[in-house]
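Chemist: just to be clear, the model below is a prediction. Sequence and coordinates:
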Amino acid sequence: MIKSFTIDRLIAAVDRCPFSAHAGRIVANSESFHIDEPRSAKPLYTAEERRRRDESPWTLVQGILAPTQFAVFLLSLYLVLDYLATGDGYAWATGSIVAKTVVLYIIMITGAIWEKDVFGRYLFAPAFYWEDVFSMLVLALHTAYLVALFLNLLPPQGLMVLALAAYATYVINAGQFVLKLRAARLQQNAAAAAAPAHGASVAGAVK
């Protein structure tokens, strides 16, 4: 069973950022009063789905590929912007975009397999329906770049602009997944914190 490296750990790292108010949590004064997502919201995972997620080897694969893709994206973004600013480094920028697109295809395919393992369907599981829908746009724009590149449909600057449009959708899509998984993590933490308190109140009532 693979439990040492799950999506929760990645989200836990993101959750340490100073922008918690923009991600569903409001902190006030020294008492650290905060408002989380509604606890009555439907959990992202059922207990069985969470078990399948933790046992699936594709969880580890996704945990490795997600930061890898982001690192490739950052390098490629720099190379693209540098080319647009200076006119130099077209080959490096193009190679980086192709590499980013290849990684995207890999993470989409393995992500679909992960979704099948956890939710029983390859895409558009209710828990990640809108994220998957937007992922199709991300994939379409990256694919459009490859088609335009290999068929010579656009000039170099046009190709770079298309790549930036694809990258913009990628950033939005990544944010969707991070916020969704963070909400799930907060729900899980709230449920875990409420369980002992509920047990204590029942014990007190018995006494």
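Modeler: Looks like it arrived, so ask away.

Chemist: from here on, just use CA atoms for contacts and neighbour counts.
Modeler: Noted.

Chemist: quick check: which element contains the residue nearest the centre of the chain?
Modeler: Within the chain, the residue whose C-alpha comes closest to the C-alpha centroid is Phe177; the distance, by Cα atoms, centre = their mean, is 3.5 Å. Element membership of Phe177 [criterion: DSSP states H and E] is helix 156-206.

Chemist: included below, for side-by-side comparison, is a second structure:
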Amino acid sequence: MANLGFIDRALASFDQCPWSTFAGTSGHYASFPATTPAATPISSNVRPPIYSSEERRRRDASPWTLVQGVLAPFQFLVFAVSLWLIVWYLATGEGAELATASIIAKTLVLYTIMITGSIWEREVFGKYLFAPAFFWEDVVSMLVIGLHTAYLYAVVTSALGIREQMLLALLAYASYVVNAGQFLVKLRSARREAERMTSLPRRPQGRAT
């Protein structure tokens, strides 16, 4: 994966997704212990690591990690353009068709990233959705998908007027921003977690007695 370092640095600059090629790492990281020694007391307010050592290995080996790292900033770019077009329409009454097309494009990108993200989650955590490490992010993601799908339904059936459709799209976009913020916080936590593990002194490899 070292040959992807440049791509990862570029993707990390967006800092919008927990699935960049080395999400939550900084260079070479120390492995998390697979088990905690029984003699070591664990405080109830100490959070478990986001990734176990094996989950980190699977994450870095999965091709879907890079797919997610590319799709996340791309979705944000589509979102930003679409948001501008929606605001332009609401302010001027012009460009309804272009704004509608941009929202549909944003929704299709969302569907793509949710499907590939579920595959990624299955490969890394063994569950397509609601893995403990990303449970609440997935919960809000369901709301995001629901609102975007409701928009498509409103467009296809003309259940809402064009202005109401745009307002529904803004509501869907607001939920997307909240969800992106969740993932940003999780990414920062994962990176700090990796930095702490990297700073831990390595155990000396002494001979068995």
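Modeler: Now that the structure is in, tell me what you want to look at. Predicted, not measured: the structure shown is a model, and the values here were computed from it.

Chemist: where does the TM-score land?
Modeler: Scored by TM-score structural alignment, normalised by the length of the first structure, the superposition of the two chains gives a TM-score of 0.79; 177 aligned residues with a Cα RMSD of 2.5 Å.

Chemist: before we move on, the earlier item: residue in the second structure paired with the residue nearest to the centre of the first structure?
Modeler: Under the alignment defined by TM-score structural alignment, Phe177 of the first structure is paired with Phe183 of the second structure.

Chemist: and the helix holding Phe177 of the first structure, what does it pack onto?
Modeler: Packed against helix 156-206 of the first structure, as judged by 3 or more Cα pairs under 8 Å, 6 or more residues apart in numbering; DSSP states H and E, are the following elements: helix 7-14, helix 57-86, helix 129-150.

Chemist: how distant is it from the center of its chain?
Modeler: Using Cα atoms, centre = their mean, to the nearest Å, the mean C-alpha position of helix 156-206 of the first structure is found 9 Å from that of the whole chain.

Chemist: what's the answer for stretch 42-62 of the first structure, then?
Modeler: Distance of stretch 42-62 of the first structure from the chain centroid (Cα atoms, centre = their mean) equals 15 Å.

Chemist: check stretch 122-133 of the first structure too.
Modeler: The chain centroid and the centroid of stretch 122-133 of the first structure are separated by 12 Å under Cα atoms, centre = their mean.

Chemist: what does Phe124 of the first structure correspond to in the second structure?
Modeler: Using TM-score structural alignment to pair residues, one finds that Phe124 of the first structure aligns to Phe130 in the second structure.

Chemist: just checking, that match touches Val139?
Modeler: Yes. Contact criterion Cα atoms under 8 Å: Phe130 of the second structure and Val139 qualify, at 7.4 Å.

Chemist: Trp92 of the first structure -> the second structure?
Modeler: Matched by TM-score structural alignment, Trp92 of the first structure corresponds to Leu98 in the second structure.

Chemist: how many other residues sit next to that match?
Modeler: Neighbouring residues of Leu98 of the second structure were enumerated by other Cα atoms under 10 Å; the total is 14.

Chemist: then Ala174 of the second structure?
Modeler: For Ala174 of the second structure, the count of nearby residues is 13 (other Cα under 10 Å).

Chemist: and Ser201 of the first structure, by the same measure?
Modeler: Here the number of neighbours of Ser201 of the first structure (other Cα under 10 Å) works out to 12.

Chemist: again, but for Asp88 of the first structure
Modeler: The local packing of Asp88 of the first structure (other Cα under 10 Å) involves 13 other residues.

Chemist: same check on Ser141 of the second structure?
Modeler: Under the neighbour criterion other Cα under 10 Å, Ser141 of the second structure is assigned a count of 19.

Chemist: ok now do the aligned residue in the first structure for it, which residues does it touch?
Modeler: Counting by TM-score structural alignment, Ser141 of the second structure lines up with Ser135 in the first structure. Under the criterion of Cα atoms under 8 Å, 6 or more residues apart in numbering, the contact list for Ser135 of the first structure reads Tyr170, Asn173.

Chemist: now do stretch 66-81 of the first structure: distance to the chain's middle.
Modeler: Between the mean C-alpha point of stretch 66-81 of the first structure and the mean C-alpha point of its chain there is a distance of 15 Å (Cα atoms, centre = their mean).

Chemist: start and end residues in the second structure for it, please.
Modeler: Residues 72-87 of the second structure are where stretch 66-81 of the first structure lands, counting by TM-score structural alignment.

Chemist: average distance between that stretch and the first structure?
Modeler: For stretch 72-87 of the second structure, the mean distance to aligned residues of the first structure following superposition is 0.1 Å (mean Cα distance after the TM-score superposition for the first structure).

Chemist: now do the buried residues in that stretch.
Modeler: Taking 16 or more other Cα atoms under 10 Å as the neighbour-count basis, stretch 72-87 of the second structure is seen to contain the buried residues Ala72, Pro73, Phe74, Gln75, Phe76, Val78, Phe79, Ser82, Leu83, Leu85, Ile86.

Chemist: what does stretch 124-136 of the second structure give?
Modeler: Under the neighbour-count criterion of 16+ other Cα under 10 Å, stretch 124-136 of the second structure has Val124, Phe125, Tyr128, Leu129, Ala131, Phe134 buried.

Chemist: which non-adjacent residue is nearest the fifth one?
Modeler: Excluding the flanking residues, the one nearest Ala131 of the second structure by Cα to Cα, 6 or more residues apart in numbering is Phe125, at 6.4 Å.

Chemist: now that neighbour: how far from Phe79 of the second structure?
Modeler: Between Phe125 of the second structure and Phe79 of the second structure the distance is 28 Å, computed by Cα to Cα, to the nearest Å.

Chemist: what of Leu170 of the second structure?
Modeler: The span separating Leu170 of the second structure from Phe79 of the second structure equals 10 Å under the rule Cα to Cα.
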